[in-house]
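any chance you can model this:
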Amino acid sequence: MLYSAMSIIKVEINYKNLLIAAIATGVVVLLFKLQTIITVFAVSFFIAYMFDPVVDKFEERKIPRSVTILVMMALTAALIVLLLAWLIPVAASELQYLSNNVANYVDSLFGFVQTSAAVFDIQLDVNTLKQHIGSHSSDYLKEIFSSMSSLMSSFSSMVSVILNIALVPILVFYFLKDFDKILAKMLEFLNTRFKMDFTGYYREFDNILSTYFRGQIIVAAILGLLYTLVLFIAGIKPAVIVGTVSGILSVVPYLGFIVGFTVSVILAALQYGDFLHPTMVIAGFALVQFFEGNFITPRILGGSLGLHPTAVIFSLMAGGALFGIGGMIIALPVAAFLRVLINQRSAQ
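Below is the predicted model:
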């Protein structure tokens, strides 16, 4: 049995294979060391990829790419500034509301714990629990402030983060300016290296990926607005923060719903201490999920990526575990390309 298995999987151990294994190992180690740089370049290239069709449309009308890119970046920056000018005061107000009511929320939580203990006939002294948590709260706060101060004191790390953020628009400009040339060079290299035409693969890959990413951003924005609206109607604070974060997390299947729903139900119970407001949150989120599953996602995305949600989650988690945010950005394109490759091979 062992012999038959070995006859199927034959690995020739020679200097060439050992060299290939050593180079592959070195590349993986190098990528681990360059996670930050990979993230900056991956984010920049992703943004350039998203906006390239717009630049191409204006280029067809004889407008120079550089002019289109600069105007588009200026408009995007202005839109971001206006959005932040509205969002920051609202978020600050909601955070202030939360900080002013932390004591009330803690009392409500202990009341809920005591009531639940009585229902299930559990012997629990809430006052002792309060004293225990209160006696250690200073230690918890010290640890939190210590971590924050050490993070803030790491000047070199802060400078690195600022520089990386500042590099993104510069890289986006150059990626967009020469996007078609970069793509042509890559396809030429692949066609020559592997002696096959990758152009057809790229067209299918580009169609799948562009539809998915642009559609996913639109879906996430719609869900963020709908979640925020549900929380406003239910009178839950902070509506904007929870709704926005839930929308952003919706790029990962079900994550935005799970986080937003859980946090919103807990806040509703703590803020009002009744069954009406949590029920309103549950009904609102259920309604949003119904429209998202039956109308929003099918119309905007359809089956564009062609990957099962579990495959999407695994790809994102694997990419994030290996190479951070940059890995998460690269993961789905790699998964989509593998799907295209498998489909093309199956059709042949």
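
please count neighbours and contacts with C-alpha atoms only from this point.
Noted.

so which elements touch the longest helix seen in the chain?
When the chain is parsed with DSSP state H, its longest helix is helix 309-347. Packing partners of helix 309-347 (3 or more Cα pairs under 8 Å, 6 or more residues apart in numbering; DSSP states H and E): helix 15-33, helix 35-60, helix 199-234.

end to end, how far does stretch 244-253 reach?
Stretch 244-253 has its terminal residues 16 Å apart, counting by Cα to Cα, to the nearest Å.

what's in contact with it?
Stretch 244-253 has contacts (Cα atoms under 8 Å, 6 or more residues apart in numbering) with 216-217, 220-225, 227-228, 255-257, 259-260, 309, 312-313, 316.

just the buried residues out of these, in ChimeraX syntax.
The following ChimeraX line selects those of the contacts of stretch 244-253 that are buried, judged by 16 or more other Cα atoms under 10 Å:
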select :216,220,221,222,223,224,225,227,228,255,256,257,260,312,313,316
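
can you give me the helices for the stretch 51-200 of the chain?
Per DSSP state H, counting those that start in this stretch, the stretch 51-200 of the chain carries helices over the ranges 65-100, 102-119, 126-153, 155-177, 179-194, 199-234.

distance to residue 323 added to the ones you listed, as JSON lines?
Below are the helices of the stretch 51-200 of the chain laid out as JSON lines (distance: least, Cα to Cα, whole Å):
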{"stretch": "helix 65-100", "distance to residue 323": "27"}
{"stretch": "helix 102-119", "distance to residue 323": "37"}
{"stretch": "helix 126-153", "distance to residue 323": "21"}
{"stretch": "helix 155-177", "distance to residue 323": "16"}
{"stretch": "helix 179-194", "distance to residue 323": "23"}
{"stretch": "helix 199-234", "distance to residue 323": "20"}
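
now the other sequence, so there's something to compare against:
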Amino acid sequence: MKEANSYIINIAAFLLVGVLLVHILTNAQLILLPLAWALFIALFILPMTQWLEKKKVPRSAAIISVLVIVTAMIGLVLYILSFQIVGLLKDAPAVTNKLNEWILSLQEIAEKAFGITNETIARQVSNSLSGIINNSLGVLQNSLFSAFQTITLITVIPLYIYFMLYYRDLFYDGFLGLVKNYRTKTSDIISKVNNVVQQYMVGLMGVTVIIGILFYITLSLLGINYALFFAVLLAVFNLVPYIGVIIASLAVILYTIATTDSLFYPIAVLASLWFIQLVENNLITPYILGSQVRLNPMAALIAIFVGGSIWGISGMILFIPLLGVLKVVFDEFDELKPLALLLGSYKTQKRMKGQESSEK
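Modelled structure (predicted):
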């Protein structure tokens, strides 16, 4: 009876901690979100700053140099994309007219096949527009808040990155000082988490660049205008597993439908994007990222939806490596290894079982 009561108490405590954690993450978003981005970016550029420090470059100068180089590279990409975006905006009226023609054709097909009149469709559209108008103030408020958050992220993240890298030794020693009885274990976990996050970030960047190039080559060969913009869009949205690339692909396919006179090109684009995604999921990502932060699809989807509900698009991207970090931590404790197995992929579980059987 006592064991059952203690088990119920442990579950209740676990749920309470989970609710408090979600509450804190949601309400302290403006503080924690830039810290999370800064932490992952800092771990990503840490090897570059360490390399410069080994070359006798002062730590502050090394950090600033790497930040300037990374910012310049991002600025160059955005500058090149700006020309594509300007051209795309110029073509927007023609694209809109072509999509309207497709909608009218679909209306005629619906009227002939199902007896749905244009008046019914127009009434539904009118009702939808009235709903949009009624919610416009709320959307505007959310947009202003999102813009404020974006400006805050852009201005604060570089400062966080600088201080994290400059005072990393103090943070490390101070954290170990809080866990005096577990210094060796904690130091080992920090080292593993650091290596895993660095490998994940570098691997993710490599995967993004590779599939971006593949998308660009494919769209260029098919003669799709603004192939560079759409390739970057697809590669960036691919950072949100399973969902992001579907949304970006729909945008590309709709644009292809609106700018071509044959169904061959939309079908060819769809087939090409699907094939690249298939190659990326089964060959590129497993080879580059490996299985250290390899989560099973169900855990990844839950992380995406939970992250999206808490931190929006940033949460969809960040909660995958955060869950991977938790998996690494769970692997270090025998009591928590079942949770690591729940999060891990099937191949990872088979590998771990093989190791256990060989040890026996």
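
among the helices and strands packed on helix 309-347 of the first structure, which is nearest residue 298 of the first structure?
Of all these, helix 199-234 sits nearest to residue 298 of the first structure, with 10.2 Å by Cα to Cα.

list the helices and strands that closest one packs on?
Using 3+ Cα pairs under 8 Å, 6+ apart, helix 199-234 of the first structure is in contact with helix 239-249, helix 276-291, helix 297-300, helix 309-347.

point out the most buried one among those helices.
helix 239-249 (a mean of 22; mean count of other Cα atoms under 10 Å).

the helix or strand just after that helix vs the second structure, average distance?
Per DSSP states H and E, the first helix or strand lying C-terminal to helix 239-249 of the first structure is helix 255-272. Compared with the second structure after the fit, helix 255-272 of the first structure shows a mean deviation of 3.0 Å (mean Cα distance after the TM-score superposition for the first structure).

mind listing what's buried in helix 255-272 of the first structure?
Buried-residue list, helix 255-272 of the first structure, by 16+ other Cα under 10 Å: 255-257, 260-261, 264-265, 267-271.

counting contacts, what elements does it pack onto?
helix 102-119, helix 239-249, helix 276-291.

can I get these in a markdown table with distance to residue 204 of the first structure?
As requested, these are exported to a markdown table (distance: least, Cα to Cα, whole Å):
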| stretch | distance to residue 204 of the first structure |
| --- | --- |
| helix 102-119 | 52 |
| helix 239-249 | 27 |
| helix 276-291 | 29 |
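
can you list the helices and strands packed on helix 199-234 of the first structure in TSV and add distance to residue 20 of the first structure?
As requested, those are arranged in TSV below (distance: least, Cα to Cα, whole Å):
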stretch	distance to residue 20 of the first structure
helix 239-249	39
helix 276-291	49
helix 297-300	44
helix 309-347	21
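
for residue 142 of the first structure, which of those helices is the nearest?
helix 239-249 (26.3 Å).

now that closest one and helix 65-100, what's the angle there?
Angle of helix 239-249 of the first structure versus helix 65-100, following axes from the mean of the first three to the mean of the last three Cα atoms, to 10 degrees, is 130 degrees.

now do the same for residue 296 of the second structure: its match in the first structure.
Aligning on TM-score structural alignment places residue 296 of the second structure opposite residue 308 in the first structure.

repeat that for residue 337 of the second structure.
Match for residue 337 of the second structure (TM-score structural alignment): no aligned residue.

contacts for whichever strand or helix holds residue 337 of the second structure?
Assigned by DSSP H and E, residue 337 of the second structure belongs to helix 337-343. With contacts defined as Cα under 8 Å, 6+ apart, helix 337-343 of the second structure is touched by 295-296, 299, 326-328, 330-331, 349.

that helix: which residues count as buried?
337, 340-341, 343.

one step back: for residue 9 of the first structure, which of the helices and strands packed on helix 309-347 of the first structure is the nearest?
Comparing these by Cα to Cα, helix 15-33 comes nearest, at 14.8 Å.

circling back to that earlier point, so which of the helices of the stretch 51-200 of the first structure is the most packed in?
Sorting the helices of the stretch 51-200 of the first structure by mean neighbours (by mean count of other Cα under 10 Å), the first place falls to helix 199-234, with a mean of 18.

that helix vs the second structure, average offset?
Looks like 2.2 Å for helix 199-234 of the first structure (mean Cα distance after the TM-score superposition for the first structure).

okay, and that helix goes to which residues in the second structure?
Using TM-score structural alignment, helix 199-234 of the first structure pairs with 187-222 in the second structure.

quick one on the thing from earlier: could you single out the nearest of the buried residues of helix 255-272 of the first structure to residue 53 of the first structure?
Using Cα to Cα, those come closest to residue 53 of the first structure at residue 256, 28.7 Å.
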